[in-house]
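Enquirer: All I have is the shape, not the residue letters:
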């Protein structure tokens, strides 16, 4: 079964984000909550996870597992996105605030797509 367009976009987003995590991890360091240990390692590990998940969703034989992995990853990072949005209120950086708050509701359609991939393959 061909990958639906929305799922292709989600997989591409995971691949792009994962690549940025690996190539420019410093972009994500200011977003890390203080309670998370080993910031650089967590950033690199999550980048690898995103790239693996993108590949799993692209391949028919692992598509459902990739969808479930995407659901798990998205749920796992959502609290961090909420914290980042809350933290953005303490800065004057309007761009950072817009990105931080924009990520929170963006999780909902991404979760729907990942769940659909997980259910339908």
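Expert: Structure received. As the structure is a prediction and not an experimental result, all values here were calculated from the model.

Enquirer: Going by C-alpha atoms from here, please, whenever you check contacts or count neighbours.
Expert: OK.

Enquirer: SS state for the residue of the chain most remote from its centre?
Expert: Using Cα atoms, centre = their mean, the residue of the chain lying farthest from its centre is residue 92. It sits 25.2 Å away. Secondary structure state of residue 92, per DSSP: H, G, I helix; E, B strand; the rest coil, is coil.

Enquirer: The structure to be compared is supplied as follows:
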């Protein structure tokens, strides 16, 4: 009865729906809340921060579309993982900036580092998108 949904297929579909939503939502936010995302762009990168923000937002929208489509989902697994690895320095920068800020509470400062650590399970999860 291969036409029935198995728990593994259900997990795969759920994982795909979550990641399509995460990447799609983040992609939209890169345009709607550009200045916040600009602040995450390391100063060492060439060019204006807004172009990095817009570019990464477009990549996230493309990843969301590829993950949402079952025929391109497996091919999107590695690019999605590499993208998350690529933006990890921005999350590290945010955590470091928050440590220096007098405006951030102790909880926010801990939360910044929790976000950095939380990326590791995210890398592992996006890699599993390639499993059928």
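Expert: Here it is on my side, so go on. Please read these numbers as outputs of a predicted model, since none were measured by experiment.

Enquirer: After superposition, what is the TM-score?
Expert: TM-score for the superposed chains, counting by TM-score structural alignment, normalised by the length of structure 1: 0.87, backed by 120 aligned residues with a Cα RMSD of 1.8 Å.

Enquirer: re the thing from before, please tell me how far the residue farthest from the centre of structure 1 sits from residue 11 of structure 1.
Expert: Separation of residue 92 of structure 1 from residue 11 of structure 1 (Cα to Cα, to the nearest Å) stands at 33 Å.

Enquirer: now residue 26 of structure 1
Expert: Distance, residue 26 of structure 1 to residue 11 of structure 1, using Cα to Cα: 23 Å.

Enquirer: In which helix or strand does the residue most central in space within structure 2 reside?
Expert: Nearest to the geometric centre of structure 2 sits residue 84, at 5.2 Å (Cα atoms, centre = their mean). Assigned by DSSP states H and E, residue 84 of structure 2 belongs to helix 70-100.

Enquirer: Can you list the residue ranges for helices in structure 2?
Expert: Taking DSSP state H, the helices of structure 2 run over residues 7-32, 34-38, 49-68, 70-100, 106-127.

Enquirer: Show me what counts as buried in the second one.
Expert: By neighbour count, and taking 16 or more other Cα atoms under 10 Å as the criterion, the buried residues in helix 34-38 of structure 2 are 34, 37, 38.

Enquirer: Where does it end up in structure 1?
Expert: Using TM-score structural alignment, helix 34-38 of structure 2 corresponds to residues 25-29 of structure 1.
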